[in-house]
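Colleague: Give me coordinates for this.
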Amino acid sequence: MAEPRWLTDVEQRAWRALVESSRALFEALDRELQRDADMPHTYFEVLVRLSEAPERSLRMSELADLTLSSRSRLSHAVARLEERGWVERRNCETDRRGQVATLTDAGFAVLRDAAPGHVAAVRRYVVDALDPAQLAALTEIGETIRARVEGDG
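Modeller: Predicted structure coming up:
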């Protein structure tokens, strides 16, 4: 077995900055959404993706892909959203094995009420903390990492 190629000090610092900033950011966003809208960030992301879809509906498999969730994790989240009356699930008309999730009017209202606070937090923690060049670099870095991960998947 080949000797591992350990990270240099510079590489280690960059890696830890990415991991620690991501964790801190998503913990803060989750905390604020729990406080302000009584939902975790995961549920908010599901509602956002459905709100952006035609007829506010997506196949569960597509919704799982868009939210970077496993099928079982998404199914659990959608079940909780159904209990709250924010999402409805039905069998797919074209494929009896598939299911479609639809954002209800009540779910859309909850999202509409939660969105301003969430956007303010994203702006406060990320957008307003970076200058335009840093924001462009963050976009490029994020897209590059995601493409690499998806390419290896």
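Colleague: contacts, neighbours, all on C-alpha from now
Modeller: OK.
Colleague: just checking, what packs against the helix or strand hosting Glu20?
Modeller: Counting by DSSP states H and E, the element that carries Glu20 is helix 9-37. Contacts defined by 3 or more C-alpha pairs under 8 Å, 6 or more residues apart in numbering; DSSP states H and E place helix 9-37 against helix 41-52, helix 105-125.
Colleague: List the contacts of the nearest residue to Val78 once chain neighbours are set aside.
Modeller: Residue nearest to Val78 in three dimensions, not counting chain neighbours: Val87, with 6.9 Å by C-alpha to C-alpha, 6 or more residues apart in numbering. Counting by C-alpha atoms under 8 Å, 6 or more residues apart in numbering, Val87 touches 78, 81, 101-104, 107.
Colleague: List the buried residues for stretch 55-68?
Modeller: For stretch 55-68, a neighbour-count test (16 or more other C-alpha atoms under 10 Å) marks 56-61, 63-64 as buried.
Colleague: here's the other one to compare against:
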Amino acid sequence: MAGARDDVPWLDAEEQAAWRAYMEMRDEVTLRLERDLQARSGLSGADYQVLVHLSESPGDAVRPVEVCTALRWEQSRLSHQLTRMERRGLVERRACEEDGRGSIVALTDEGRAAIEEAAPGHVVALRALLVDVIGRDGMLQLGAIARRVLDALPDDDLRPRGGRRAGDRSG
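Modeller: Now for the predicted structure:
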């Protein structure tokens, strides 16, 4: 590598190949899942993420900041996403009755129907693209590795506290 520094612990050829394979797999599986989701249900990946989070929340409603934290999104991204979803009748924003200042984002009946219709096909696609390829044990190992990496990341403003738990339906 031209201009390489000797004090950097560079990846060896096998580590570099593994890293690149991981990145390619992540991108390709995500792309194929999103295309399949759009074709089957008309939902974008972002729509699906929001609907899953709301559908797993008590009363199908949460404060927008909770959605931002769970999805690792900036507030402006969520605001634009919610506006698009409101226009389609999937979610609604309400005033928070507890403090009168904040707002709540809630799943509508149309949003509940959309996630219930989309989820089975999405899981079938996820299984075909990943789970069935690496097997249940491989999937559990992948989850354990991912959790170990996430837990080792420093707590800072870039990582929301808590993250997703094993067993969520966001696949």
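Colleague: Dump the helices and strands packed on helix 9-37 of the first structure into CSV; add mean neighbour count and distance to Arg96 of the first structure as well.
Modeller: Output for those, formatted as CSV (neighbours: other C-alpha atoms under 10 Å; distance: least, C-alpha to C-alpha, whole Å):
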stretch, mean neighbour count, distance to Arg96 of the first structure
helix 41-52, 19, 21
helix 105-125, 16, 25
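Colleague: To Leu74 of the first structure, which of these lies closest?
Modeller: For those, distance to Leu74 of the first structure was read as C-alpha to C-alpha. The smallest value, 8.5 Å, belongs to helix 41-52.
Colleague: Tell me what angle the closest one forms with helix 9-37.
Modeller: Here the directions of helix 41-52 of the first structure and helix 9-37 differ by 80 degrees (axes from the mean of the first three to the mean of the last three C-alpha atoms, to 10 degrees).
Colleague: mean offset of the helix or strand just after helix 41-52 of the first structure relative to the second structure (after superposition)
Modeller: As assigned by DSSP H and E, the chain's next helix or strand after helix 41-52 of the first structure is strand 57-59. The superposed strand 57-59 of the first structure is, by mean C-alpha distance after the TM-score superposition for the first structure, a mean 0.7 Å from where its aligned residues fall in the second structure.
Colleague: which residues in the second structure does strand 57-59 of the first structure align to?
Modeller: Using TM-score structural alignment, strand 57-59 of the first structure lines up with residues 61-63 of the second structure.
Colleague: mind checking which of the helices and strands packed on helix 9-37 of the first structure is nearest Arg148 of the first structure?
Modeller: helix 41-52 (22.7 Å).
Colleague: Just give me the mean distance for that closest one relative to the second structure.
Modeller: Mean for helix 41-52 of the first structure is 0.6 Å (mean C-alpha distance after the TM-score superposition for the first structure).
Colleague: can you give me how far that helix is from the chain middle?
Modeller: 7 Å (C-alpha atoms, centre = their mean, to the nearest Å).
Colleague: burial measure for the closest residue to Gly98 of the first structure other than its chain neighbours, as a count.
Modeller: Setting aside the residues directly before and after it, Gly98 of the first structure is nearest to Cys92 in space (C-alpha to C-alpha, 6+ apart), at 5.2 Å. Using other C-alpha atoms under 10 Å, Cys92 of the first structure has 15 other residues around it.
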